[in-house]
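A.B. asks: could you look at this predicted model? Sequence included:
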Amino acid sequence: MTGAVAMVELLRGGMVESCHRGHAAICDASGLVAAWGDPEALILPRSSCKMVQALPLVESGAADAAGLGSEHLALACASHQGAPLHVGKVAAWLDGLGLNEADLLCGVQPTRDRDERDRMIRAGEHACQLHNNCSGKHAGFLTLARHLHAGPDYVDPAHPVQRAVRATFEEATGRASPGFGIDGCSAPNFATTVAGLARAMAVFAAARPDAGDARSRAAGRLSEAMRRHPDLVAGEGRACTELMRAMEGRVAVKTGAEGVFVAFLPERGFGVALKIEDGATRAAEAAIAGLLVHLGALDPAHPAARKRMVGPILNWRGIETGAMRLAPGFA
């Protein structure tokens, strides 16, 4: 077993002030292609696996029965920022099911969209569950629950929705999950290894919406939806949206809390997963950008890449006091 390796460093005064360590894996349909650290490190994927959680929605026929399009599927995979674009589309989705915001079980979360936050403050409005970054995923859960004629407590690990999610998750990762934690949105989040998560991403990388079995077609539709609608997967200024735009729809990426990030590259058939041990978002964003550059999918000179890989550290007077970089030997 190998320990975590240095992935991202922060420099100040000519010294390494901080170092973020982690694990990463790249898989294709045949298995592990490359790894840094310990690919068998056990992790909770958090929101990075939302496309896997959405597979039963599509594969079961629930998405088609409800008339869902690519925007709905992108939102089912999203950690959106609660902008009007996101809130309005999820509200309309629920309305089409004859449901409303009160049927969600994700909890209230303030909008992360600055303009919308300021508008709501001026108008005296309060956030609701539609603003929760997981409201699209939960709308997908509700759609599947309706299709299965199951009860309203769709986040219960014993509920048919979550039993379907777990079975699909274990099949996609290629291994039984040893357990789960409860995510910020109250849904169970099943554990796997870094390599298992990369293997699941390789399933999406190999999938096509019009070929293969039901699982492959479902994964292909979700992959295509994410790459077609990067604005719905996250939002303006967010790493997922900016990096997918930079790669012009050829690659999908997805963040997860506590330093998890994944990507899948349909043109190469590669799935990528990484975990920063200390949970730092800044390091996960830098590391995934570095791996995408390493794989030839992302131009290192693109502003979205430079913003996350080699950004200067400025103090409150605008003086450059340090820099962030990929650790030597990583990617």
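C.D. replies: It's in.
A.B. asks: for the rest of this, base every contact and every neighbour count on C-alpha atoms.
C.D. replies: Will do.
A.B. asks: was I right about Thr193 contacting Pro39?
C.D. replies: Yes - contact criterion Cα atoms under 8 Å: Thr193 and Pro39 qualify, at 6.7 Å.
A.B. asks: give me the more crowded residue out of these two.
C.D. replies: For Thr193 versus Pro39, neighbours defined as other Cα atoms under 10 Å are more numerous around Pro39 (27 against 24).
A.B. asks: just the strands in the stretch 51-200 of the chain please.
C.D. replies: Counting by DSSP state E, counting those that start in this stretch, the stretch 51-200 of the chain has these strands, from start to end: 180-182, 188-190, 192-193.
A.B. asks: other SSEs contacting the last one?
C.D. replies: If you count contacts as 3 or more Cα pairs under 8 Å, 6 or more residues apart in numbering; DSSP states H and E, strand 192-193 packs onto strand 42-43.
A.B. asks: by contact count, what packs against the strand it packs on?
C.D. replies: Packing partners of strand 42-43 (3+ Cα pairs under 8 Å, 6+ apart): strand 192-193.
A.B. asks: check it against this one:
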Amino acid sequence: MSQPVPMVEVWRGSLLESVHAGHAVICDDSGQIVRSWGDPEAVIYPRSSVKMIQGLPLITSGAAAKFGLGPDHLALACASHSGAAIHTDRVRAWLDHLGLGDDDFRCGPQVPDDRAAREALIRAHETPCQVHNNCSGKHAGFLTLAQHMGAGPEYVEIDHPVQQACRAAFEEATGETSPTYGIDGCSAPNFAGSLRGIARAMAWFASARDRSDRASLAAVDLYAAMTAHPELVAGERRACTELMRAMGGAAAIKTGAEGVFVAILPERRLGVALKIADGATRASNCAIAAILVELGVLDPDHPAAQKFMAAPVRSRRGAVCGQIRPASGLAAA
């Protein structure tokens, strides 16, 4: 097994202070590796990076059509949102449409990352609800699918029909049998796969518009929703949102906890998956931006690209004292 390779460097002054190593894979629409760093067969938990795969059964089952879900709902089903009002208001309305409430979620409460939402809770002397959980859109999708299936309320259990549908979608898209699963931060199962398999799945999404089967049509809808509503997929100042905006629909990207990132590039018919070995988000943000630049879908001079590829290291007083940037072996950029 290949070892992780240097992907991101952290400089302070003239000294290289830290290095983040990792693995990354680019696959084409035939499932072949175009380029890789480290070990393409490394098995990881993709975490939230594969929410678009978990969203496939929501559409292929007919649940999305039955309940009149639009692109904003599908974007939220793929989201790790910041808990801003634009996210939580929509999720609450979605629950109302289902005749359900916050107590029907199984994701757990979370303090919103969005500052305005967080401060509003403090001023109102209120505690966070499950709707504030960054995965509440995905869980609203799970509840929709469960209701459509006539399945029970414990939709995060591994043997629940919702999770079995998600596992089947994951294994079909990756072309692999998942060797194991772990419980994600939102209490749902997260199926493990190789980086190659996950990149292959993203390439399958990238070429979906050339096919007419039900799953491929669902993949097209999910990609379109993500790129039409990047603000719903993450939130302001977040890498997913800012980089998708910068690319103007040329790619859909999604982060996952512990240093995971994926990308779908339809014009290039490519899929990307990366994992930073130490789980650092600052490194996965930088690495995905560098790969997107190398693949020609992100302008290296765009402010969003510079924000993540040349991120300043600042002192407590705000003085720039260093920089976070791609390692020389990651990309020509």
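C.D. replies: The structure has been received and is ready for your questions. These numbers come from a predicted model, not from an experiment.
A.B. asks: can you give me the TM-score here?
C.D. replies: The TM-score (TM-score structural alignment, normalised by the length of the first structure) is 0.98; 330 aligned residues with a Cα RMSD of 1.0 Å.
A.B. asks: so which of the strands of the stretch 51-200 of the first structure is the most packed in?
C.D. replies: When those are scored by mean count of other Cα atoms under 10 Å, the highest mean neighbour count falls to strand 192-193 (a mean of 24).
A.B. asks: hang on, the earlier thing: adding distance to Val58 of the first structure as columns, could you present the strands of the stretch 51-200 of the first structure in JSON lines?
C.D. replies: JSON lines is the format used below for the strands of the stretch 51-200 of the first structure (distance: least, Cα to Cα, whole Å):
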{"stretch": "strand 180-182", "distance to Val58 of the first structure": "23"}
{"stretch": "strand 188-190", "distance to Val58 of the first structure": "19"}
{"stretch": "strand 192-193", "distance to Val58 of the first structure": "22"}
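A.B. asks: separation between Pro112 of the second structure and Leu232 of the second structure?
C.D. replies: Pro112 of the second structure is 14 Å from Leu232 of the second structure, where distance means Cα to Cα, to the nearest Å.
A.B. asks: neighbour count for those two, which is higher?
C.D. replies: Per other Cα under 10 Å, whichever of Pro112 of the second structure and Leu232 has more neighbours is Leu232, with 30 against 23.
A.B. asks: quick one: classify that one as helix, strand or coil.
C.D. replies: Of the three states, Leu232 of the second structure takes helix under DSSP: H, G, I helix; E, B strand; the rest coil.
A.B. asks: repeat for Leu222 of the second structure
C.D. replies: Going by three-state DSSP: Leu222 of the second structure is helix.
A.B. asks: what's near enough to touch it?
C.D. replies: By Cα atoms under 8 Å, 6 or more residues apart in numbering, Leu222 of the second structure lies in contact with Met52, Gly55, Leu56, Pro71, Leu74, Ala75, Cys78.
A.B. asks: isn't the third one up against Arg214?
C.D. replies: It refers to Leu56 of the second structure. No - judged on Cα under 8 Å, Leu56 of the second structure makes no contact with Arg214 at a distance of 9.4 Å.
A.B. asks: so for these two, which sits in the more crowded spot?
C.D. replies: Set side by side, Leu56 of the second structure and Arg214 show more neighbours around Leu56, with 27 against 12, by other Cα under 10 Å.
A.B. asks: just give me the match in the first structure for the more buried one.
C.D. replies: Alignment note (TM-score structural alignment): Leu56 of the second structure maps to Leu55 of the first structure.
A.B. asks: where's Ser36 of the second structure, which helix or strand?
C.D. replies: Element membership for Ser36 of the second structure (DSSP states H and E) is strand 33-37.
A.B. asks: ok, now Val262 of the first structure?
C.D. replies: strand 260-265.
A.B. asks: so who does the closest residue to Lys137 of the first structure other than its chain neighbours touch?
C.D. replies: Excluding the flanking residues, the one nearest Lys137 of the first structure by Cα to Cα, 6 or more residues apart in numbering is Ala76, at 4.1 Å. Contacts here follow Cα under 8 Å, 6+ apart; on that basis Ala76 of the first structure touches Lys50, Met51, Ala54, Gly136, Lys137, His138, Ala139, Gly140.
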